[in-house]
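[1] Sequence and predicted model, in that order:
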Amino acid sequence: MLTKETVVVEDTCHTWEDVVFKAGELLKNTGAIEESYITAMVESIEKNGPYMVIAPGIALLHARPEDGVNEACMSLYVLKNGVSFGHKDKDPVTLAFAFGAVDAQSHLQALQQLMELFNDEVRLTKLKNSENVEEALVLLNDL
């Protein structure tokens, strides 16, 4: 699911809202989600706090399928300096994965592969330190 069109390595985000918007835009640009899905991700964090920060330095951004998902999808924003989501133990976020699922089953394989990545400290550290999209994709494609 992660391709050259859906992975970015840079430091142009300064707030968690920027991160959510830009990671969502990658998916919107492929036609996989609607603008309403990005809005729903932001509103979910505003309402529920930084629960999407699932591990130190890692956010898994999402909303409900009915919020505007057209097809199962995922994007990754690698943030060189990290961004605070307001999580006292797991900030700053340096890897922001955004994903959309059309139903409860369609994203399970992608999430399983992400769990493999999250359990591989060496690969995860290399991904966090990626200098460009190509380098990040090599690490992701080895999963």
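    That came in fine, so what should we check first? Everything numeric here is computed off the predicted structure, so don't read it as measured data.
[2] from here on, contacts and neighbour counts on C-alpha atoms
    Will do.
[3] and stretch 41-53, how far from the chain's centre?
    Counting by C-alpha atoms, centre = their mean, to the nearest Å, stretch 41-53 is centred 13 Å from the centre of its parent chain.
[4] do the same with stretch 47-60
    In terms of C-alpha atoms, centre = their mean, the centre of stretch 47-60 is set 10 Å apart from its chain centre.
[5] Pull out the buried residues from it.
    Buried residues in stretch 47-60, counted by 16 or more other C-alpha atoms under 10 Å: 50, 52-53, 57-60.
[6] With stretch 119-131 instead?
    Here stretch 119-131 shows 123-124, 127-130 as buried, counting by 16+ other C-alpha under 10 Å.
[7] how about these in JSON lines, adding secondary structure and distance to residue 142?
    Formatted as JSON lines, the buried residues of stretch 119-131 follow (DSSP: H, G, I helix; E, B strand; the rest coil; distance: C-alpha to C-alpha, whole Å):
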{"residue": "123", "secondary structure": "helix", "distance to residue 142": "10"}
{"residue": "124", "secondary structure": "helix", "distance to residue 142": "12"}
{"residue": "127", "secondary structure": "helix", "distance to residue 142": "12"}
{"residue": "128", "secondary structure": "helix", "distance to residue 142": "15"}
{"residue": "129", "secondary structure": "coil", "distance to residue 142": "16"}
{"residue": "130", "secondary structure": "coil", "distance to residue 142": "15"}
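[8] Against that first model, consider the following:
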Amino acid sequence: MLIDLITESSIELAVNAEDWEEAVRKGGELLERSGAVENRYIDAMINMVKEIGPYVVISKGMAFPHARPEDGVLRTGMSLITLKEAVKFGDEEYDPIKLIISFCSTDSEGHLNALSELVDFLRDEEAIKNVINAKCKSEVIKIMKKVV
């Protein structure tokens, strides 16, 4: 379940990031601190965007960086960061980005319930706006619990 993956320890608000790469790195560092990934997974997320382009930008103002399980995933995890200042990923339709939900999974199926809940959450524009403007981590959790 989404709420089991995004906890207060995997959330950071009003994060400073100079560019999309630093923003992805900061989200990945939360995954690493939680024990969900090895450090090399962070570089893999960045390299995926460099190789494929801004495919991780999935809706207005929001990105969902991830990489392959073999790139250093230890267990399924998610982190959520909001940025103090939005950054551009190079997606003309949805830039600039202010919300980043980083993701890792050990396989291609075990996380489907969490992703389904994430889709429901992303459809709620008001909830996304409230998360982006949240002042504390518990507020983010409360918003998410209402939606999923």
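    Happy to help now that I have it. Quick caveat: nothing in here was measured; it's all calculated off a predicted structure.
[9] The longest strand seen in the second structure aligns to what range in the first structure?
    If you go by DSSP state E, the second structure has its longest strand at strand 77-87. Using TM-score structural alignment, strand 77-87 of the second structure corresponds to residues 73-83 of the first structure.
[10] That stretch vs the second structure, average distance?
    Superposing on the second structure and averaging over aligned pairs (mean C-alpha distance after the TM-score superposition for the first structure), stretch 73-83 of the first structure comes out at 1.2 Å.
[11] ok, how many other residues are close to residue 74 of the second structure?
    18 (other C-alpha atoms under 10 Å).
[12] Now do the contacts for it.
    The contact partners of residue 74 of the second structure, by C-alpha atoms under 8 Å, 6 or more residues apart in numbering, come to 35-38, 106.
[13] just the strands in the second structure please.
    Assigned by DSSP E, the strands in the second structure fall at 11-15, 57-59, 62-63, 77-87, 97-104.
[14] helices and strands around the fourth one, which ones?
    Pointing back at strand 77-87 of the second structure there. helix 2-5, strand 11-15, helix 20-33, strand 97-104 (3 or more C-alpha pairs under 8 Å, 6 or more residues apart in numbering; DSSP states H and E).
[15] in the first structure, what residues pair with the third one?
    Aligned using TM-score structural alignment, helix 20-33 of the second structure spans residues 16-29 in the first structure.
[16] Next: stretch 97-117 of the second structure.
    With TM-score structural alignment as the criterion, stretch 97-117 of the second structure aligns to 93-113.
[17] same deal with stretch 57-64 of the second structure?
    With TM-score structural alignment as the criterion, stretch 57-64 of the second structure aligns to 53-60.
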